[in-house]
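Enquirer: this one's sequence-less:
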C-alpha cells in the first residue's frame, strides 16, 4: 500500500525535461584554479611544513616541498576537475560536491605552500594552524547553533553578538568570584540566557520587529558591559581575574597522529562543542522536540492546530539557544585565558549568523561553515608570523572576505524557515 502511494505521488517529468545549467560551482572552481596557477607562476624555492606536536608516539620530521613542481601538479589537477565540472554543467547533469571540495582543498594546500615558499627560516606549522582554527571556531559554532534553534522556531536572532559578549562578561566575573573556571561556564550560560529572555519578551510576547530588537540588544549589551568594565571591574580588579580552563587530554586518543592533538587534547568547552553539535543535529531531525520546533518555524498555525503551544515553544527555545551562545562567549575569557575587556566578541556574533545562513539552517552545515571561518582567522594570524607576501592588513581582512564570498557566491539560493520573523498569532 505504501509503495503504491509513493508511486501515485511521484512526479513524472516530461521526457524532454532537462536540468537547468548551474554555473555557480564551475565558475567558483575556475577562479580557484586560476589562483592556483598564479601561485605556481610566482613561486620559487622550497616550502617547509612542520608537523611538530602531531602525535606523542613518535616525532614527524619537517617536510620540505619543492614548491614549483608541486604547485604545477596541483594546477593540473584543479584544471582537470574544473573542466569535468563544466562538462557536467553544460550537459545538465548533477554535479557532485566532491568536485568543488577537491579544488577547494587543493587551493588551501597550495596557498599554504606558496606562503612560505623560498623564505629562509619560514615554516608553516600545520598542527598549530588546525588546532588554533578549531579553537577560534568555538564561539562561532555555539553562536551559529543558537541561531539555528531560534530561527527554526521562527525567531530571528540578530542578538548573537550580545549573547556572546554578555556570556564572556558574566563568565569571567563568576569565575573570578568563585576562583573556578567551571563555575564560570555556568555564569556564561546565565549571561546568554538573560539576553535571550529580553529577545523572547520583545519578539514573541510584545511582537516587535525581530531585526530591530536584535540590533538594539547588541547595543545594550555593548553599553552595559563597557560601563561595568570602566566602573565596577576597574574599581574591583579581583572581579576580573584571569581564570582559564585547562586542557583535558583523553588517554590514547590524544596521541592519534594529527587527529588526537586537534580533537582530543582540548578543554571542556571544546568537548561541549562536540556534544552540542552532534546532539542538536540528532534532536532537530529525529525527536518530537525537533519536529515541534521546525513546525513552529515553518507553519505555526498548523502546529497550533495539533496542540503545540507555539509561543511557549518559541520562548523556551530562544532562552535555551541564547544560553548556548553565552557558553560560546566563555571562549573569549575562560577558554582563551584572558580577562574581560570591552567589545571582546569583536563581531564574531555576526560571523556566526553568516555561518548559520551558509549552513542552510542546519547544525552540521553551520558547524562546517564555522570551522571554515575559524581556520581563515587563524591562518591570517599565522601568515603574519611566517612572513606572508601579502600585507598584514589583508590578513586581518581574510575571515571577513571569506564570509562575504561564501554568503554571496558559494551558498546560492537558500530558503529560511517560512514563518521566521512572523509573530503568532499574526
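Expert: Thanks, I have it. As the structure is a computational prediction, the values presented were derived from the model and not from experiment.
Enquirer: going forward, measure contacts and count neighbours with C-alpha atoms only.
Expert: Fine.
Enquirer: Contact partners for the residue most central in space within the chain?
Expert: The residue lying closest to the centre of the chain (C-alpha atoms, centre = their mean) is residue 370, at 1.3 Å. Residue 370 makes contacts with 137, 140, 141, 144, 352, 355, as judged by C-alpha atoms under 8 Å, 6 or more residues apart in numbering.
Enquirer: Is residue 135 in contact with residue 271, as I believe?
Expert: No. Counting by C-alpha atoms under 8 Å, residue 135 stays clear of residue 271, with 10.9 Å between them.
Enquirer: Which of those two has more residues huddled nearby?
Expert: residue 135 (23 against 15; other C-alpha atoms under 10 Å).
Enquirer: Pull the residues that contact the helix or strand hosting residue 194.
Expert: Assigned by DSSP states H and E, residue 194 belongs to helix 181-200. Residues from elsewhere that reach helix 181-200, judged by C-alpha under 8 Å, 6+ apart: 157, 159, 162-164, 166-176, 213-214, 217, 243-245, 314-315, 318-327, 329-330, 334.
Enquirer: Let's have the contacts of residue 370 in a markdown table, adding neighbour count, secondary structure and distance to residue 423.
Expert: Shown next, in a markdown table, are the contacts of residue 370 (neighbours: other C-alpha atoms under 10 Å; DSSP: H, G, I helix; E, B strand; the rest coil; distance: C-alpha to C-alpha, whole Å):
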| residue | neighbour count | secondary structure | distance to residue 423 |
| --- | --- | --- | --- |
| 137 | 29 | helix | 32 |
| 140 | 32 | helix | 27 |
| 141 | 32 | helix | 27 |
| 144 | 37 | helix | 22 |
| 352 | 31 | helix | 24 |
| 355 | 32 | helix | 25 |
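Enquirer: Against that first model, consider the following:
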C-alpha cells in the first residue's frame, strides 16, 4: 500500500466537497426536528433536488438556477408531507417513508432524458489574500460558493435557535406543543415553516451531488445520503455545531476509504465502501448505549388544537 500517493491538501479539499450535501440536508432536518416533526423523507427530497437541479441547470446553462429550482422543488414536496402530518394528522414515520418512495420514483421518471449529460461547471470562489496562501489557500479557500453557503447556514441556524425570539418559539413548539399552543403560538404554522426550510436544504444538498460532486445525473445517486443526514442529527444531539462535525466526519471517512482503495490497501473493497455506513451505525449504537440524547420533547407527536 502506497500511502505517499495520498495528497493531504487534496484530501482535505475533497472532504469538504464530500461533506457538503449531507451537511445541507442534516442542518435542515435538525430545524425540522427542533420543531417537533420527524421527517424521514430526506432521501426522497434530496434525490428530487438532485434531478430537478440538474435538469434546470442543463436546460438553462446556469448551475445557480439549478440550485434555486432544486430548493424550491424539494420545499414544495416537503409541504405535501407537512399538510398530511399537520392538518390530516397522518403518522409522521409512515408519511416520511412514503415521501422517500415518491421522491425516488419521481426522480427516476424526470431524470431519464438527462442520463449521460454533463452538468454546466460551477466556478470556484477566489478570496483575495486567502486563496493565494501556499497550502491552506488550495485546501480551504478555493472552493465553490455552495461550500461556504453551507458553513454560513450552520452559523445562521445556530444563532437563530439560540438568540432570536422566533428560534425560541420554534424550540418551545418542539419541546411541548401543548404548552406553546396554550401561550398563543401557532404550532402548525411554525412546524410548516420548519418543514419548508428543511425541504429546501435537502434540495440544495441533492443538487450539490448532481451539479458539483458527481457532476451528472444517475438514478439513485443519493445512495443513502438522506438516511446518513438523519443519523447525523441524532449523533449531533440536535446541535448545529455537532451537525457540522458529524457531516465532516462522515465526509472524511468516505473520502479516506476511496483514497485507501486508490493506494492499494490490503482490505476488501466491499468492506472499505461500506465503512462510512458501518461507522455511522457504530456511533449511533454507542450514543444509544450511553443514554446521551437531547431529543425535543414533542418529536414525532401529532398536534391537535383540541387536545
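Expert: Thanks, I have it. It should be emphasised that the depicted structure is a prediction, and the values quoted were computed from it without experimental measurement.
Enquirer: and the residue nearest to the centre of the first structure, which of the three is it?
Expert: Secondary structure assignment for residue 370 of the first structure (DSSP: H, G, I helix; E, B strand; the rest coil): helix.
Enquirer: Residue 151 of the second structure versus the aligned partner of it in the second structure, what's the distance?
Expert: Residue 370 of the first structure maps onto residue 247 in the second structure, with residues paired by TM-score structural alignment. Separation of residue 247 of the second structure from residue 151 of the second structure (C-alpha to C-alpha, to the nearest Å): 11 Å.
Enquirer: again, but for residue 94 of the second structure
Expert: For residue 94 of the second structure, the distance to residue 151 of the second structure - C-alpha to C-alpha - is 32 Å.
Enquirer: next one: residue 295 of the second structure
Expert: For residue 295 of the second structure, the distance to residue 151 of the second structure - C-alpha to C-alpha - is 23 Å.
Enquirer: rewinding a little: just after the helix holding residue 194 of the first structure, pick out the following helix or strand.
Expert: helix 210-228.
Enquirer: Can you tell me what sits against stretch 167-181 of the second structure?
Expert: By C-alpha under 8 Å, 6+ apart, the list of residues contacting stretch 167-181 of the second structure reads 33-37, 160-162, 185-187, 190-191, 296-299, 303, 305, 307.
Enquirer: That one maps to which residues in the first structure?
Expert: The aligned range for stretch 167-181 of the second structure is 290-304, by TM-score structural alignment.
Enquirer: Now do the end-to-end distance for the matching stretch.
Expert: 15 Å.
Enquirer: list the buried ones in it?
Expert: By neighbour count on 16 or more other C-alpha atoms under 10 Å, the buried set for stretch 290-304 of the first structure is 290, 292-301, 303-304.
Enquirer: can you check stretch 66-86 of the first structure too?
Expert: Buried residues in stretch 66-86 of the first structure (16+ other C-alpha under 10 Å): 66-68, 71-72, 74-75, 77-79, 81-82, 85-86.
Enquirer: Out of the residues you listed, which sit inside strands?
Expert: residue 66 (DSSP state E).
Enquirer: And for the aligned partner of residue 51 of the second structure in the first structure, the neighbour number?
Expert: Using TM-score structural alignment, the partner of residue 51 of the second structure in the first structure is residue 169. The number of residues packed near residue 169 of the first structure is 33, by other C-alpha under 10 Å.
Enquirer: what's the spacing between residue 169 of the first structure and residue 345 of the first structure?
Expert: 10 Å.
Enquirer: swap in residue 79 of the first structure?
Expert: For residue 79 of the first structure relative to residue 345 of the first structure (C-alpha to C-alpha), the value is 40 Å.
Enquirer: which residues touch residue 3 of the second structure?
Expert: For residue 3 of the second structure, the contact set (C-alpha under 8 Å, 6+ apart) comprises 260, 263.
Enquirer: next one: residue 208 of the first structure
Expert: residue 202.
Enquirer: And it? What does it align with in the second structure?
Expert: In the second structure, residue 208 of the first structure lands on residue 90 (TM-score structural alignment).
Enquirer: so where do the helices sit in the stretch 51-200 of the first structure?
Expert: 67-90, 97-116, 126-153, 160-178, 181-200 (DSSP state H, counting those that start in this stretch).
Enquirer: who wins for proximity to residue 382 of the first structure among these?
Expert: Closest to residue 382 of the first structure of those, according to C-alpha to C-alpha: helix 126-153, at 7.3 Å.
Enquirer: compared with the second structure, how much does the closest one deviate?
Expert: With mean C-alpha distance after the TM-score superposition for the first structure, helix 126-153 of the first structure departs from the second structure by a mean of 0.8 Å once superposed.
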